[in-house]
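*Asks:* dropping the sequence and predicted coords here.
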Amino acid sequence: MQSFFDDESQLAPARVEVEHLDNGGFILRSPEPLGPYARCVGEWLEKWAKETPDAIYFAERDGDGWRELTYAQVRDIVGRLGQGLLDMGLSSAQPLVVLSSNDLNHAMLTLAAMHVGVPIGTVSVAYSKGRKDYTKLTAILKSFNPGAIFVSHGEDYAPSLLSVKPSCPIIVGQDPEAIPGSIHIDQLYNSKETPAVMEAFYALTGESHARYLLTSGSTGEPKVVVNTHKMLCSNQQMIAQCWRFLDNRKLRVLDWLPWSHTFGANHNFNMVLRNGGSFYIDDGLPMPGRIERTIENIKYVRPTMFFNVPRGYDVLLPYIEKDPELAEALFADLDALFYAAAALPQNTWDRIHKVASTVRDTPLFFTSEWGATETTPVLTNVHFRIDKPGNLGLPVPGIEIKFIPSGDKLEMRVKGPSVFTEYLNDPELAARSFDSDGFYMIGDAGYLLDEAHPEKGIVFNGRVTEDFKLTTGTWVSVGTLRPALVSALAPYVSDCVICGHDRSEIGVLAFPTPALRELAGPEGETMHADELAQVPAVRQALLKGMKRHYAENKASSRHARRLLLLNSAPNIEIGEITDKGYINQRMAISYRADDVKRLFAEPLDPAVILITEETGE
């Protein structure tokens, strides 16, 4: 099959300007000026509802089929829901807070709220489902001061809401009787739009609050980031100037990434709307028992862009390799395949390209970006061909990246119109987040792939704050060690958590791939991680990778002696995957504290794989 673009004309050229600083650092920026962008998110909806009213905009599964809404239908719904929110008294001072996951009601309420100047705050379901303690949820809701709360299913969220007892109205999609006094969403759908909706719409400015999102908490407690309309709209313009094909073909996207996370919300959700595309909500997940639904959905949607985290590709790959129909459905019409950050193993990259080549006449454009919740989110974009993962690309138009020496690393700081200026109700914290030159101190480190040719891109080098010391006083560079270990353990480990603070040696908590479970035979798919680690073939495969890495990195700070397999995938909902797409070391170590104890326990836990210099195990 022929790709939409068979040359580089649909991608911006790889160019960058470098300004050298007196302290040995430098600033990178795009030589291309940022073009004009929309005043507010709702301008995109108004545009497409007029220009392509019959085009499919949003869709979700409805039994064996799909419920599809056109741009004209969505605009009508947004007018009615927007009126309903205004009638309830919601305003810029009292946002709409959503506690449930992605669905069509959630999408319509999001668009309606932003259309009439009501900020939308989506909170990870991890805070409100499957918990016994709702202390954090209580604190989060207090910080938001919601005018109303929406949940998709009353029965699912009744335990948390009846415990927290919010004073604002609760809107429910289904089962409203489970929460006494709640409002069924049909009451809002039955509202009649009045001139008040467009009056509120025209009153919006670029500085109006659009979204409130919690950070992943990689540097402490989650913070509420204020995303303005200017931030959201300028960022989509930045992306479009790098990926020029966005202006030349309608997107067709299938996506599961949660709207409580900047990747799913600000990047994917807004990209489809800005470019007049079609968004199909994927009710599958990259995990056993749910991936099958994603496979069905891919075959129906045949996406033109596909987004995922590295773990998602690891789970999906075996199915793509074995099912030609699925491979054809995923890759044949694809303009770009996207992964987040630098954690994708080389083996996964190679396997994806291999299977894509069986159904494509032109090379797959496999791409990535770097950013954060505070930057809505994109700062850098890969808009040129790369031959391996790990490249963050180049600054998008309008963004400046300052590199300053920090120990043996270069700390990256950023500035531009899509960078935040405030945390909700915490101006002092926001002020401390910027240096004297107005650059946001994002906390990440990076370096140029080729100093003589900066246009080749930036390489991620970990968090400045996530490195730690062993009891020997030796510093461990997590950003360097983690991808090296993942590569050495490929294709059997998708990612890992580096442990060892105030210990004498480094240990690793590893996320196994389906390929590792296959080594255990038919029973491997359902085995607990502890059982899996004691299967001889599995143990030998992991030991071989660890020994190979150890042989090349014998310094105590550059290799791991212990490894424990984890039984569950990284949890994006609780922030175990950061807004930049890689493992949140702080959150993972806290969330998996019992596994860390087992990793270093004496006597040795039977599931822990240990290497020594003398014996090899």
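*Replies:* Nice, thanks for sending it over. Numbering: from 1, shown residues only.

*Asks:* make it CA atoms for all contacts and neighbour counts henceforth
*Replies:* Will do.

*Asks:* go ahead and confirm L565 touches A529.
*Replies:* Yes - with contacts counted by Cα atoms under 8 Å, L565 reaches A529, the gap being 5.7 Å.

*Asks:* compare these two and say which is more crowded by neighbours.
*Replies:* Counted by other Cα atoms under 10 Å, L565 and A529 do not tie: L565 has more neighbours, with 24 against 19.

*Asks:* from E207, how far off is the closest residue in space to the more buried one that isn't next to it in sequence?
*Replies:* Nearest non-adjacent residue to L565, counting by Cα to Cα, 6 or more residues apart in numbering: A510, 4.9 Å away. Distance, A510 to E207, by Cα to Cα, to the nearest Å: 43 Å.

*Asks:* try it against this one:
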Amino acid sequence: MTALSRYRPHNVLREQRADGTILLRSGDALGPVADRTGDWLHQWAEAAPERVFLAERSGPGWRELSYRTVLQKVRAVAAALLGRGLGPQTPIMILSGNGADHGILSLAGQYAGIPVVPVAEQYALIPGAHGRLRHAMELIGPKLAYTVDAGPYGEALALDVFEGVEIVSSRPGRSGATPFSDLLKGAGGVDVEAAFAAVTPESVVKILMTSGSTSSPKGVMTTQRMMCANQAMLAESLPFLRDRPPRIVDWLPWNHVFGGSHNFNMMLANGGSLYIDDGKPVKGLFGRTVENLGLISGTALFNVPVGFSMMLEAMRKDDHLRKMVLSDLDMLFYAGASLPQEVWSGFEQMAMETRGEVPLMTSSWGLTETAPATMIQQEPTERSGVVGVPMAGVTVKLVPEEDARFEVRVKGPNIMPGYFRAPEKTAEAFDDEGFFITGDAMSFVAPDDANMGMRFEGRISEDFKLTSGTWVRAGQLRLEVLACLGPLASDLVITGADRDEIGVMIFPDLAALEVAGYETAEQEGALQDPKLLAAIHRCLAERARAMSGSSSRIARAMVLAEPPSMPEGEMTAKGNLNFRKVLSRRAELLERLYAPQDPCVARI
């Protein structure tokens, strides 16, 4: 049976209020929900004790850990943590990226009711980002912190915020850190069963830091109910997850909700196998991803659009990789941004050529605060950019905006109880009906048919007005312009607030520029290359001819010489731009963009 014959059709119930507000729900009931993630671990350790749950690279192959082995290790580490006096009020900070020990420690905390707080490893490894790490440490106040290798993290661990915090490391070296192997020895006299029994669906067992793209990062309190309900929703939407155990080779970081809750728990809830990809879709590391994908064939493939673009190019050159990636695939799932249509079409064509059918190509929508999946495109579609319909158990509230857009608010068992130690921010996050205010905007694919799904239209906070009073929907416009510029731009910022025209400040893909033969010269923060500016002019001018009105027409463009800086707050650990920070830090370049004449500005 193929993935295409096993999808669940959309079944949306729509309620229209007199004020124009729309409520959307799924007509499908939410099935049984586990109480705790530890229940899944026990279930599969009994039903499939030797099946691989977690695996990481070791030499030419993999270090594979079965469900039975993971359960044994989780219970031992849980005992060691409890023996140290840790509990619900003493969270654990995890500084390192994905790894088997990281996964065991996280599950042990959840098993014993001790919140785990995974943060971006860049916060510790990049000295300029230590301010973000300090903020997280001061907010959380952990008693124990874990790092896979104490050596590279030494400078961060020497910060005063780690005074009195026990440091645990899988490779402690001479740092004086507690070896992770000590935790695996457990602790005598500790009643692990009683601690596990005391964990309830309401227990907060994970705190995830928001990206901080609009304010200081907040700690999202994540409960057992949120994570367990979200997996029940996903299984209702994607029945093939229950037909056979899923298997993924995945790099997405566990300090993000996509990789650490959505993907990790999808494997655990359905008795699947997670092979940890130690590569990334960036120059210098993508080769490792290609190697890993060539070793293990997955049933689901998760990535961000740039990763799928790089993967498509690699598969065009490598028959073995193409067969390994596509031969057993039920689902290709993108998130983080809209997948360029040419990449979507490329995968469709390659799948047909390789296996004679196309797997379910889909996306979802959600936030850290929503565990995350809240809406999903659960039936096949021919286009990218559709985020789908509400999942079972969720109510989506659509508050009308201008231009057929809606502000999105949500309610359901997957929504957070609040932000950690931030009651005022928590109160601001919910409306008077208890709906979480997401700040995102959406529109219907077909206004008269909710089952066709919805399109993401950007963050409402990114919108601005021109001096003419015309609203610019900057979030959606950014996605459109990125698609227009193709490989020339890695990201960009839309400008024009309180000005006469819309502009764009482009962060280039320097590798793509080099391949294309552009000879760029820097002039005080901007790139000056007549050929490059002419290429950008052609792209945007062609787009402008198809546009009507000033709300989406780009009038000027500049290519920035310096990439976005994480230490300066221009980029979050998730790779998202902090638009306000970019514009404030590069205020002089912004003024040059709107100057009458500048050799680094393309006028369209």
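*Replies:* Here it is on my side, so go on. Predicted model, so just to flag it, every value in this text is computed and none were measured.

*Asks:* about what we covered before: what about A510 and E207 of the first structure, which has more around it?
*Replies:* A510 (23 against 13).

*Asks:* on the three-state scheme, the residue nearest the centre of the second structure is what?
*Replies:* Centroid-nearest residue in the second structure, with Cα atoms, centre = their mean: F258, separated by 4.3 Å. Three-state assignment for F258 of the second structure (DSSP: H, G, I helix; E, B strand; the rest coil): helix.

*Asks:* what's the match for it in the first structure?
*Replies:* Residue correspondence to the first structure (TM-score structural alignment): F258 of the second structure is matched to F263.

*Asks:* swap in R17 of the second structure?
*Replies:* Mapped onto the first structure by TM-score structural alignment, R17 of the second structure lines up with L21.

*Asks:* how about the contacts made by that match?
*Replies:* Contacts for L21 of the first structure (Cα atoms under 8 Å, 6 or more residues apart in numbering) come out as I27.

*Asks:* surely the residue nearest to the centre of the second structure and E369 touch.
*Replies:* No - if you go by Cα under 8 Å, F258 of the second structure and E369 don't touch, sitting 11.5 Å apart.

*Asks:* hang on, the earlier thing: who does the strand or helix carrying the residue nearest to L565 of the first structure touch, helix- and strand-wise?
*Replies:* Here A510 of the first structure, judged by DSSP states H and E, is contained in strand 507-512. With contacts taken as 3 or more Cα pairs under 8 Å, 6 or more residues apart in numbering; DSSP states H and E, strand 507-512 of the first structure sits against strand 493-499, strand 562-565, helix 593-600.

*Asks:* the same query, at a cut-off of 7 Å, please.
*Replies:* Identification of packing neighbours for strand 507-512 of the first structure by 3 or more Cα pairs under 7 Å, 6 or more residues apart in numbering; DSSP states H and E yields strand 493-499, strand 562-565.

*Asks:* counterpart of stretch 286-293 of the first structure in the second structure, which residues?
*Replies:* With TM-score structural alignment as the criterion, stretch 286-293 of the first structure aligns to 281-288.

*Asks:* so which bits of that stretch are buried?
*Replies:* If you call a residue buried by 16 or more other Cα atoms under 10 Å, then stretch 281-288 of the second structure has these buried ones: 281, 286.

*Asks:* could you check how far the match of R17 of the second structure is from A445 of the first structure?
*Replies:* Counting by Cα to Cα, the gap from L21 of the first structure to A445 of the first structure is 17 Å.

*Asks:* sorry, back to before: start and end of the match of stretch 286-293 of the first structure, how far apart?
*Replies:* Terminal residues of stretch 281-288 of the second structure are spaced 9 Å apart (Cα to Cα).

*Asks:* same question, stretch 407-424 of the second structure
*Replies:* 22 Å.

*Asks:* aligned to L184 of the second structure, what sits in the first structure?
*Replies:* Using TM-score structural alignment, L184 of the second structure sits opposite Y189 in the first structure.

*Asks:* so who does its match touch?
*Replies:* By Cα atoms under 7 Å, 6 or more residues apart in numbering, Y189 of the first structure lies in contact with 77, 80-81.
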